[in-house]
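Participant: Got a predicted structure here, sequence first:
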Amino acid sequence: MAMTLEYTIELDHRVWIPVPLEFPWNGYPDPAAWASDLATSLMTGIDAPAEVRDALESSALAMAAVEPPLPGALERFWHLPVEGGPERLVHLYVTETDARAAEELAELARAGVGGYVQTITVLEGTSFDVAIRAVVLTELPDRRLSVLRVVGVVGGYVFVVELIEEQTAVLEELEPVVEALFRSLRVRVGGDERPRSEPEGAWS
């Protein structure tokens, strides 16, 4: 009997906005239609010049055009807090895994980016059997990247919420809200008769 996976995210819409990975999506034929509607919705009831709405629409279009840093992303979220703050995209990846222990998750934290693990913290009180928060540093020819990954395993699946950032101060600022996003995940793994899909992306 194969295993099926269901999950939900209790998204705080004061902080995060879902950004489609492809179109058509949820009735929107293309990024332009989605960005226009999103900007109008976010500006409803706010007394601001039209230029503010136009800038928000342009930002939404730019976010929708971003290619995921690794293949296999299932969802992504735009950090756009009502009270202001750095605007960044985080991605959610899910795939099957044999990992069970925190030490194995530390290796998954480096998957696809290399580098070395700078910090690792075991997280308690999540929906997962084991979960960690890790910061990985990786060197590129022209710059250094900091990668924040919150990783959890349950029922043979690994969930990864990822933020890739050039500015260390921004990563440190967003670490609590990215962890809170991860903690909002609710996961259910059950059995059915459908065949399991093959793992995809950098996590297999």
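Facilitator: Looks like it arrived, so ask away.

Participant: contacts and neighbour counts: CA atoms only from here.
Facilitator: OK.

Participant: From the centroid of the protein, which residue is nearest?
Facilitator: Nearest residue to the geometric centre of the chain (CA atoms, centre = their mean): H91, 2.5 Å.

Participant: wait, it sits on R76?
Facilitator: Yes: H91 is in contact with R76 according to CA atoms under 8 Å; the separation is 4.3 Å.

Participant: what comes up buried for stretch 137-147?
Facilitator: L137, T138, L145, S146, V147 (16 or more other CA atoms under 10 Å).

Participant: Residues contacting the helix or strand encompassing the fourth one, please?
Facilitator: If you go by DSSP states H and E, S146 is part of strand 144-154. Under the criterion CA atoms under 8 Å, 6 or more residues apart in numbering, residues 97, 99-100, 105, 109, 128-139, 158-168, 171, 175, 178-179, 182, 189 lie in contact with strand 144-154.

Participant: if you set the cut-off to 7 Å instead, what comes out?
Facilitator: 100, 105, 109, 128-139, 158-166, 168, 179, 182 (CA atoms under 7 Å, 6 or more residues apart in numbering).

Participant: returning to that earlier point: helix or strand right after the helix or strand where the residue nearest to the centre of the chain lies?
Facilitator: Element membership for H91 (DSSP H and E) is strand 88-96. Next helix or strand after strand 88-96 toward the C-terminus (DSSP H and E): helix 102-108.

Participant: Which strands and helices lie in contact with the very next helix or strand once past that next one?
Facilitator: The first helix or strand that comes after helix 102-108 along the chain, using DSSP H and E, is strand 116-122. Here strand 116-122 is seen to pack against strand 130-139 when contacts are counted using 3 or more CA pairs under 7 Å, 6 or more residues apart in numbering; DSSP states H and E.

Participant: Second structure for comparison follows:
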Amino acid sequence: MDMTEYGYRLIADPATWVPVPREFPFGEWVDADAWLADVPSRLAAGVTDAGEIAEWYRRTASAVLDVPAPHAGVQETFWYLPLDRLETTLAHLSVVPRAVIGEATLEDIATTGAETVMAPRIERIPSRVFGEAVRALETLPARIDDADGGTGVGILGVARLAAESHGAIFLIEVIDPSLDRIALMLDDLLGLLDSIRIGTIDELERDPASPV
């Protein structure tokens, strides 16, 4: 089946993910000021010490809004914000027609192709929606600026999930300097991938939560 005949919806778990606008208008928000005025207050609602937490949400929401997409093909970005932790990591979703990618395998797509500090860890994992997905974990060398104005060498962790359906490749990517944080996210990243629904526009409008 050709994705030109189909569309997709990603219905992320609101207890874990906050959609981050890539452009405005976005949903009910006409611009960045409207989003920043509304979303942090919603996130802090019902939280103990909500004033202090709301201020953290405001500062962090402004920061995540300014994070550029890692590449031009990103369609959607999600702020990882589980209820039990205050996090700032972003996950990015790209959707590319198989015809554009050619014969590359999901393993090829799930890896960055960049020089790595350690050998990538690549595995096929079950997916409730796609049947199977490929997960790749990589460590990339990175330049780190220190507080004294100097630079050092550090690492960036990269986690990617690649899956295919209806003639399209779906890729979710996380880049973070904390490998421990990425490890804690892995189940939630698979949950994010499995929240994708594919169907005709009519089907998605009738029941966006029902997988095809």
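Facilitator: Here it is on my side, so go on. Bear in mind the structure is a predicted one, so any value in this text is a computation, not a measurement.

Participant: Need the TM-score between these chains.
Facilitator: The TM-score (TM-score structural alignment, normalised by the length of structure 1) is 0.80; 188 aligned residues with a CA RMSD of 2.6 Å.

Participant: T121 of structure 1: which of the buried residues of stretch 137-147 of structure 1 is nearest?
Facilitator: If you rank those by distance to T121 of structure 1 using CA to CA, V147 comes first, at 14.2 Å.

Participant: residue in structure 2 matching the closest one?
Facilitator: If you follow V147 of structure 1 across to structure 2 using TM-score structural alignment, you land on V158.

Participant: Quick check: its match vs D180 of structure 2, distance?
Facilitator: Here the criterion is CA to CA, to the nearest Å. By it, V158 of structure 2 lies 12 Å from D180 of structure 2.

Participant: Repeat that for P19 of structure 2.
Facilitator: 23 Å.

Participant: Which one's more surrounded, those two?
Facilitator: Just comparing P19 of structure 2 and D180: by other CA atoms under 10 Å the higher neighbour count belongs to P19, 17 against 10.

Participant: Could I get the contacting residues of that one?
Facilitator: So P19 of structure 2 contacts T77, F78, W79 (CA under 7 Å, 6+ apart).

Participant: which one is the first one nearest to, not counting chain neighbours?
Facilitator: Here the nearest residue to T77 of structure 2 in space, its sequence neighbours aside, is H92; by CA to CA, 6 or more residues apart in numbering that works out to 4.5 Å.

Participant: ditto for the second one
Facilitator: Nearest non-adjacent residue to F78 of structure 2, counting by CA to CA, 6+ apart: P19, 4.5 Å away.

Participant: quick one: the one you found is in a strand?
Facilitator: Yes: assigned with DSSP: H, G, I helix; E, B strand; the rest coil, P19 of structure 2 falls within a strand.

Participant: that older thread, show the buried residues in the contacts of strand 144-154 of structure 1.
Facilitator: By 16+ other CA under 10 Å, the contacts of strand 144-154 of structure 1 give 100, 105, 109, 128, 130-138, 158-165, 179, 182 as buried.

Participant: Share the number of residues neighbouring the equivalent of V178 of structure 1 over in structure 2, please.
Facilitator: Aligned by TM-score structural alignment, V178 of structure 1 pairs with L189 of structure 2. For L189 of structure 2, the count of nearby residues is 23 (other CA under 10 Å).

Participant: Quickly note the distance from L189 of structure 2 to I11 of structure 2.
Facilitator: Distance of L189 of structure 2 to I11 of structure 2, given as CA to CA: 13 Å.

Participant: Now check L89 of structure 1 against structure 2: what is it aligned to?
Facilitator: By TM-score structural alignment, L89 of structure 1 lines up with L90.

Participant: Excluding chain neighbours, give the residue nearest to L56 of structure 1 in space.
Facilitator: Once flanking residues are discounted, L56 of structure 1 sits nearest to A39: 5.8 Å by CA to CA, 6+ apart.

Participant: same question, M43 of structure 1
Facilitator: In this structure, M43 of structure 1 finds its nearest non-sequential neighbour in R53, 6.6 Å apart by CA to CA, 6+ apart.

Participant: hang on, isn't the one you found packed against D37?
Facilitator: No: using CA atoms under 7 Å, R53 of structure 1 is not in contact with D37; the gap is 10.5 Å.

Participant: Look at these two and report which has more neighbours.
Facilitator: Comparing R53 of structure 1 with D37 by neighbour count (other CA under 10 Å), the higher total belongs to R53, at 20 against 13.

Participant: Wait, a helix at the more buried one?
Facilitator: Yes: assigned with three-state DSSP, R53 of structure 1 falls within a helix.
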